[in-house]
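> curious how this folds, go ahead:
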Amino acid sequence: MTGLVLAMVWRRRGQAVTLALLALLAVAAAVAAPAYLIAADRAVAAGQIATAAPGELGVSIAASLDARAGADPDAPPPVDFTTVGAALVDLPGFDYVYAAEYPAVGIEPTLEFASRMVFRQRVCDHLRIRAGRCPAGEGELLLGERTAARLGLRPGDPVTLTGARFNDDPRAPGYLPAAIPQRLTVVGTYAVRDAGEAYWGTHGYFTATPGRGPGEPVFTIMATVRAMDHPGTDVSIDGTAGAAVLDVDRLGELRAGVERLRETAGKLGSAVQLSTGLPGLLDRIDAGRAAARQLVPVLAVPLVLLACFSIFLAVGYGAEGRQNELAVVALRGARWWTRWWLATGESLVAVLAGALLGCLAGQLLVNAVAANRFPGVGVDPGWSSLRYAPLAAVAALLAAVAAQRRQLLSPVSTLLRRTPARRGRRVLITEAVVVVLAVVAGIQLAVSNGSLTGLGLFAPALLILAFALVASRLLVPVVTGAAARALHRGRPGTALAGFQLSRRPGAERLFALLVATVGVAGYAACAVDTAARGRDVEAVLGTGAARVLDVGPVYRQQLLAAVRAVDPHGDFAMAVSRLPSGGPSIPGGLAVDSTRLAVVADWPDDAPTARSVAGRLRPDTAEPPPVLSGTDVSVVATTSGLGAGKRLRISLALTSVQGRGDTEVQLGELQPGRRTYQQRVPVCQGGCRLNGIGLTAVGTALGITGRVVINELGSVNPVADAVPAERLREPGRWRMPRNGRLSADPAGLRIDVDASGGLSAAAWVQPVDTPWPLPAAHAGPLPPGAVLTGLDANPLPVVPIAGLPAVPVLGRHATLVDLEYADRVAVDAAQAQLPQVWLNDRAPADIVDRLSAQGLTVTGDHRAALTARRLHVQGPALALWFHVLAAGLAVLLGAGALVLAAAVDRGRRVEDLSALRIQGLGRGAAGRAALWTYAILVFAATLVGLLVALGAWALTGWTLPLAGLTPPDLPLPAWPRPGVVAGACGAVAALLFLVALATGRDLRDRIESKTVNGRNG
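Prediction:
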């Protein structure tokens, strides 16, 4: 009996090979999913490691050692750094750097700042020696080139340094000498090669200090550190992970080692600090892997279901073609097992052979994809990738048996029928169950807020299958009606093609399969394109510009002046500062140099143009800001009406017009009558812009009222640069938002103070040199009359001028104002909050050096291209390549089922159409009936499959974790581009259409051959 089954396989070897290929694809799909996940796990780890920040690839242990410890016998024993270093013994494979530092005074002209005396192993390998040489002996120093230029020091100059300690008295902050002075020699000057290099750790050696320019330590050797007297030393060991430690197969060991290191450092007490970004990196790798494990099954499940459905369809078609043979077996009274084996053996042999080959094919397919998409990572093949292969093989065999249940159970009379019976009640029940499961899965997704767990994980697969089955139910009436109309219009070829489909129950199942094939491919296209567009938005709009440089502490006007000096024409650079948030109802925002907004910033889609927004953020003003030219500022004021015990202090908020910084100058307590108040302000050398006149209560008195008239405002020398008297006499050219009112006075600007609650904070009088309220663009709600938090943390009234879908970097609930105007209305004389320089792709390669020459210190460098690269190696992006693979396998399954269906139908259709040809049917009509039967099916399935893909995406696409691990609050796209989805479905349709035409041509040739033979016979 087995020999007979094998003979049947050989006799219909074309069908057997096609069925084996379908089984191969089914098992290959089941093997490919876990194999791909293994490869993706490795690729996620490798990608995150390759794009990690330097601080995420190392560890640092630091401690403070008291050089004079031991003087107090009752004090706890000092921390021995050899003990700290011993904590790293259990963490091998790192490149360790020892460092020590302490503060010293003597080089800087003031005790407000101290020099950082630093020893760091192999430091000269990471510096550029600009003049002189690297320290080699005790007492030799290496200065930063800008520090040396500022202090007028050159190689060979002697200096005297004294170990110092910080004075924490708030009345006199700074450093105090606390050791024996030491005479040392400058032997060279340096510039840092790369301040962000992993070698420097997280010590912030090159962070700028306001008023001193870029931070530059004084480097020396360990002998000098030990020989020089100083109160204490901060020591550290920085370890950078080597390639062996970061191997993707050893990440578990690395995590365990870091945890042991934490425990060891914790036992040493609070005197030892451990810092490392490795746990965050490892957590990000785990999160990426988890996202991949969610995304891969989304199309792996429908792919396996599609494979089983294609086997069910193919075997069912084959069984219908062999009904006459099975009827003869049943008529002869064969025993049930003989009948069962003869009915199913041919299909089971082919399915089993294909399943065995599918195990190897699935792994090889993933190997090929991984070699192309994850070069150098490898897939780590193992038996675990085959864990679902037996289940897939069993499912394929069960599908083959289920497809032949009617031939196994039907009586001989049914098997001898030429026209198969329509689908019965069991089929309807099965389809209803699928639809119900799809509905339940969709509801679970909705109520679980898109959690891809439980039945929700199968929602895309069930919805695609349910939509396809429902659509197939509509095929017969639609095709029958179209065929009837074609017949009435005298187009017999088209009519015959339609009737062929409407008379074959198998055509409905084939149509459902083709719809699901196009649906899977279309859904994959939706996911891949939506994710790609989302990553672009995250990289571009989330960064703000092609390149963004973080800047060390700097005043806002200094930032503006430095950027404008580097880019005077506004071609490539823009100064940016952060606008503080005032809580959930008062969004934060960006203050930008809007004159460069349109040139530099990346701008959201569906927003007014950046140029139009920039113009409205910075309208022209009639009043220029008042400028005081000299360093000795002077105010002449007449005070009256202050009650007993009520005293006021006057101050000025000034900003250097040459980028020297901001300051609030205290001029003293106001005295009754007309008095002159003066103060020297070094920052005003070259001129200062007046931001405001402040009045503050002395003490805590309440109910302060009184009158102050500003008679004169300017510089002592030259007096000619004072604020014009006519400007002082016009209150409309000034504003006082709170605690008083302004009015005209022949003697100057009259200020009537009225502060019932006191003046713990200054009441400010400001020149009207900016629009008021300040124009602001906004994303999210911002009603008219809104008040934001200004750069000085004071209330800032704004008027909305444009609504945006998102503010670059900050997202969908933020604001945008002009930096210079916002700085003019600020009176805090404080540094910029999160200062940055945004650059477009035309910025020169030496932009960091140019900014440094203007006194800015770059502390961070963010590039949209690097952000995009990081997003491309995260779990969601890597997992989506499986969707492309699944779409390809789905198309092969659909094509294979189409070929097998055509092969089974071929014999009967040749008989029917050749008989009609002999009876007078035209050659053209017969040819069209042969060519277009399956072509029409493919065309209809493509249109319906496209709708199915879009419907499934609308219901489930929002649940997929496509936007990376920590998506920003940006308007990420929810839908793919129509052309991409249409193109993907069109490509699938083109392939299936070619298969349909090829089978139709073969059928047409056979019909003509048999027709000629019939007429000749």
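> rest of the way, CA atoms for contacts and neighbours
Will do.
> can you pull the contacts of residue 795?
By Cα atoms under 8 Å, 6 or more residues apart in numbering, residue 795 lies in contact with 787, 788, 789.
> please apply the same query to residue 226.
No contacts exist for residue 226 under Cα under 8 Å, 6+ apart.
> so residue 274, which state does it fall into?
strand (DSSP: H, G, I helix; E, B strand; the rest coil).
> report how many residues lie close to it.
Applying other Cα atoms under 10 Å, we find 19 residues neighbouring residue 274.
> here is a second sequence; please produce its structure as well for comparison:
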Amino acid sequence: MISLVLAMVWSRRGQAVTLALLSLFAVAAAVAAPAYLVAADRAVAAGQIATATPAERGLIVAGTQDKRADSGGPEFANIGAALLKLPDFRYVYSAQFPTIGMEPDNREPSTVVFRQDVCAHVRIVAGRCLIGEGDVIIGARTAERLRLAAGDPVTLTFAKFNDDPRQPLYLADGLPKRLVVAGVYEVPDQTEAYWGTHGYFSGLDPVFAASVTLDAFFPGPTEMAIDGTAGPGALTVDNLENLRAGLAELTASANQLGPGITITTSMPALLDRIDAGRSAARLLVPVLAVPLVLLACFSIFLAVGYGTQGRQPELAVVALRGSRWWTRWWLATGESLVAILAGAVAGCLTGQLLVNAVAAARFPGVGVDPGWASLRYAPIAALAALGAAVLAQRRQLLSPVATLLRRNPITANGARAVAVEAVVILLAVLAAVQLAVSGGELDGVGLLAPAFVVLAIALLTARALLPLVTRYASRALATGRIGPAMAGFQLSRRPGAQRLFALLVATVAVAGYATAAIDVAARGRTVQAHLGVGAARVVSVQPVFRSQLLYAVRQIDPDRKFAMAAARLPSNEATEPLGIAVDTTRLAAVANWPTGATPAADVARELRPAAAEPITADGQDLTIDATATGVVRGRELRLNVAVSSLKGLGDTVVQLGDLHEGRWRYQQRVGVCAEGCRVNGFQLTIGSTVVGVTGSLVVHSLNGAALPSAGHWRMPQYGKLSATPAGLRIDVDATGGLPKGAWIHPVDAPYPLPVAVAGGDPPGDTTAGLDGAPTPVTVVAHLPSVPRLGSQATLTDLEYADRLSTDAAVALRPEVWLNDKAPADILDRLTAQGLTVVADESSAQIARQLDEQGPALALWFHALAAALALLLAGGALVLAAAVDRGRRVEDLSALRAQGLDEATVSRATLWTYPALVAIAAVTGGITALAAWAATGWALPLAGLDPPPLPLPSWPRPWVLAVAVLAVFALLAAVALATGRDLRRRIKP
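Take a look at the predicted model:
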């Protein structure tokens, strides 16, 4: 019997090979999914490690040591023992403290730094590196600015900061130490992991010295640190769990290392990002792995059914001879089972090799984790393929001889077929509903939703196809178009054609669905990298006054070509959206603008309408000539003035003292006004417990110049303004007291403040200004998203918002946005303007990180699934044509002998299956869109925690159309090839 089955396989070896290939693809798909997940897990980890920031690749153990107070603090030896829990880390010891004596003033100190092995990481451009006590090396910029050279003496003194706001300077706190400039250095790579996250080069270049030199200062509070950087063996794909455990153990034992010890690291964030990427990949891969396996089983079911129909006469003879049931079963199924088993064995290897090839091309250097885990689903897939084969032959195994001898095939549209299709449709509805009810949780039945939706629509459209094709064929025959009529009847009278059409529709739908996911995800990553960052590059700086930030950026880029200042508005996310203020004069040139929004230039004009010139004061001596009346002894009002430097020297609120009855001159020396300043407002205040406050003040002049009329000022509350010949009159009437003072603002900015909003108008008519006070606003533009902040945010002009603020405080999260035209030395230019860089983020960097995260890597499996689905459909199409070929050759040869012309025969042979493919391509594209509408929204294409950005949710029509056309072209080529083969076999 075995030899007979093998002989049957050999006699129909073409069909057997095709069936074996279909089985191979089915098992390969089942093996490829888990194998790809293993490879993706490793690739996600490797990609995130490769794009990690220095803070995510290391840790800092830091503390403050004061030898004068014998405070102990961190001892290198004790800490080093604790770090043994993290093997294969490279450690660098460092210490630093502030000094004065080198710079011409004491506003910014010279930081003396000991850093282990510093000479190996700097380039000496003059002199030599450190040798012994008393040697220091200074930066090239410092040497040029201070005109110092190798061999010059310098004297430095340990310093401490004087936190008195009236004199924010560093003061000497030790004995002077005479040192020698041994050399001048440059740093080849300031981003090298060796330098850690200390920001040595964000301000004045540090003065490097040996540890013995630092000890000779007998310093006070000294910042001590050990920087650990993960070596090649510590931060690898296979060591992540050990690393996480070591970090947890080190953090838990931090309190045992000594008082004041802090451990700073962003490694847990890196590990969490890797875990989130892996979780997203484990959701995305099965989304198409499941329909691919179902498609493979369906193709085997179809192929075996077609093949068995072609062997019905043989099976009828076997049944007629009265063979035992097992003999009949073996002869009926053996040929298919042998081919399927052979393909299943080859599929185990093929699936792994496919993943290896994709991993080698897409994840070079990562590799696939060796092992047998990826084969755990191979037996299930093989059994499913065998089950599909047996199920496809059930009618031939159970039908009587008379039925098997019929020339017309057994119908497949009975009650059982309808019941099966109804079950599939019901499962599709349940899966889609469960997905919607769960809020997009891709687990349980929800994970199967895409597969069942595609299969259900394919079956429904296939059932509707035959009546339409029959009607078309009948009309073609009635009008004398014999070729199309014959092609149509060939499809409508073959029950297998309905299933073949369903298979083709599902194939196109799977390819279209995969294309939709890839396109939507790619565009989403672009939105995150561009709109999420806000500009091509965003540099965060240490807190400075808003006027300083604006002035510095405008000095760097006076032509408004590449740089823009930005700062956050204080907001409570629970009650109001995030807000950002930017220099809108550069908005159109610098910001990455949301697609579909009003042009940035138009929005900038709305946010920055014309306004009066600010009121300014020249010179550092601020003088106000004013007359006060109604002053009550012991309850005097106090006069303050909020000012901002015009040259980037800062902001302050000048306290001019208590008001005196009569005409007085109030004067104060204000350093920030040395080169001119802008008046942000006058404030009249009194003790917080005083109520029933009244009084009047007439301001005659400011620094000798008369003030503008009352129309150029506003007083929101606690009084009123009026004009008098003597000057601006201010009448205060606050029965409940002045808890925050009575402010008089110059009208030099639009009021209410114009804002652009995303996500709907802000609640109420006010929002928090830069100083945190409620500021009336008017919405002038609606945006789909505010760059950098997202879909729930506000945007306004930084200068106007600053003019309305009176807090004289530093900017909240100050940033400098840059476009791709920014010069290479932009960080040096920022530093030269007094801005200290603390972070540097770019769209390109974020794009690289996103490309290496789980969603992006998982979608490569979708491309692989689409290719495998196409191969399955092509194989099924070839097998269907091969089974039909014998009978069609016989029929058409007879018709040719009776006078049917060759052109009609060519049309009947060449266009039967291409027409089926064309209809399936259109229907499959629509099916893909329907499946995407039902389930695509739930795919974690932007990760498990998507950012609040207007991420795309639908594929671009032309992209989907190109994918459908490509699938159609390939399947149509296969169909045409089978038609040509059939035409060659027809006898003239």
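> returning to what we had before: among the contacts of residue 795 of the first structure, which one has the most neighbours?
Most surrounded of these: other Cα under 10 Å gives residue 788, at 26 neighbours.
> now it, nearest residue through space, not along the chain?
Take residue 788 of the first structure and drop its neighbours on the chain: the residue closest to it by Cα to Cα, 6 or more residues apart in numbering is residue 796, 4.9 Å away.
> tell me which helix or strand comes right after the strand with the most length in the second structure.
As assigned by DSSP state E, the longest strand anywhere in the second structure is strand 89-100. Downstream of strand 89-100 of the second structure, the next assigned helix or strand under DSSP states H and E is strand 110-115.
> quick check: buried residues in the strand or helix carrying residue 45 of the first structure?
Residue 45 of the first structure is located in helix 13-50, with elements delineated by DSSP H and E. Buried positions in helix 13-50 of the first structure, judged by neighbour count with 16 or more other Cα atoms under 10 Å: 15-49.
> check which helices and strands that helix is in contact with.
helix 278-321, helix 336-373, helix 389-403, helix 875-918 (3 or more Cα pairs under 8 Å, 6 or more residues apart in numbering; DSSP states H and E).
> name the residues that touch the next helix or strand after it?
Scanning forward in sequence from helix 13-50 of the first structure by DSSP H and E, the next helix or strand is strand 58-66. With Cα under 8 Å, 6+ apart as the test, strand 58-66 of the first structure has contacts from 78-81, 84-85, 94, 198, 201, 231-241, 271-278.
> distance from strand 58-66 of the first structure to the second structure after superposition?
Aligned to the second structure and superposed, strand 58-66 of the first structure gives a mean residue distance of 2.3 Å (mean Cα distance after the TM-score superposition for the first structure).
> off-centre distance for the next helix-or-strand element following that strand?
Next along the chain after strand 58-66 of the first structure, taking DSSP H and E as the criterion, comes helix 81-86. Offset of helix 81-86 of the first structure from its chain centre (Cα atoms, centre = their mean, to the nearest Å): 40 Å.
> check stretch 657-668 of the first structure too.
41 Å.
> which bit of the second structure covers it?
The aligned range for stretch 657-668 of the first structure in the second structure is 646-657, by TM-score structural alignment.
> hmm, who's touching that stretch?
Residues from elsewhere that reach stretch 646-657 of the second structure (Cα under 8 Å, 6+ apart): 544-552, 638-645, 666-668, 670, 672-673, 675-678, 806-809.
> before we move on, the earlier item: which member of the contacts of residue 795 of the first structure is positioned nearest residue 149 of the first structure?
Nearest to residue 149 of the first structure, judged by Cα to Cα, of the contacts of residue 795 of the first structure is residue 789 at 39.9 Å.
> contacts only, for that closest one.
By Cα under 8 Å, 6+ apart, the neighbours of residue 789 of the first structure are 579, 580, 581, 582, 586, 588, 795, 796.
> okay, and which of those residues map to strands?
Under the assignment DSSP E, the contacts of residue 789 of the first structure contribute 579, 795, 796 to strands.
> so where in the first structure does stretch 274-284 of the second structure end up aligned?
The aligned range for stretch 274-284 of the second structure is 285-295, by TM-score structural alignment.
> quick one: the matching stretch to chain centroid distance?
15 Å.
> compared with the second structure, how much does that stretch deviate?
Mean deviation for stretch 285-295 of the first structure: 0.9 Å (mean Cα distance after the TM-score superposition for the first structure).
> sec struct for the residue nearest to residue 58 of the first structure when sequence neighbours are not counted, please.
Leaving out its chain neighbours, the residue that sits closest to residue 58 of the first structure by Cα to Cα, 6+ apart is residue 240, at 4.1 Å. At residue 240 of the first structure the chain is in strand, as set by three-state DSSP.
> tell me the counterpart of residue 240 of the first structure in the second structure.
Residue 240 of the first structure maps onto residue 229 in the second structure, by TM-score structural alignment.
> how many neighbours does residue 874 of the first structure have?
Applying other Cα under 10 Å, I find that residue 874 of the first structure has 28 neighbouring residues.
> tell me which residue of the second structure lines up with it.
In the second structure, residue 874 of the first structure lands on residue 853 (TM-score structural alignment).
> ok, residue 992 of the first structure next?
Aligned by TM-score structural alignment, residue 992 of the first structure pairs with residue 971 of the second structure.
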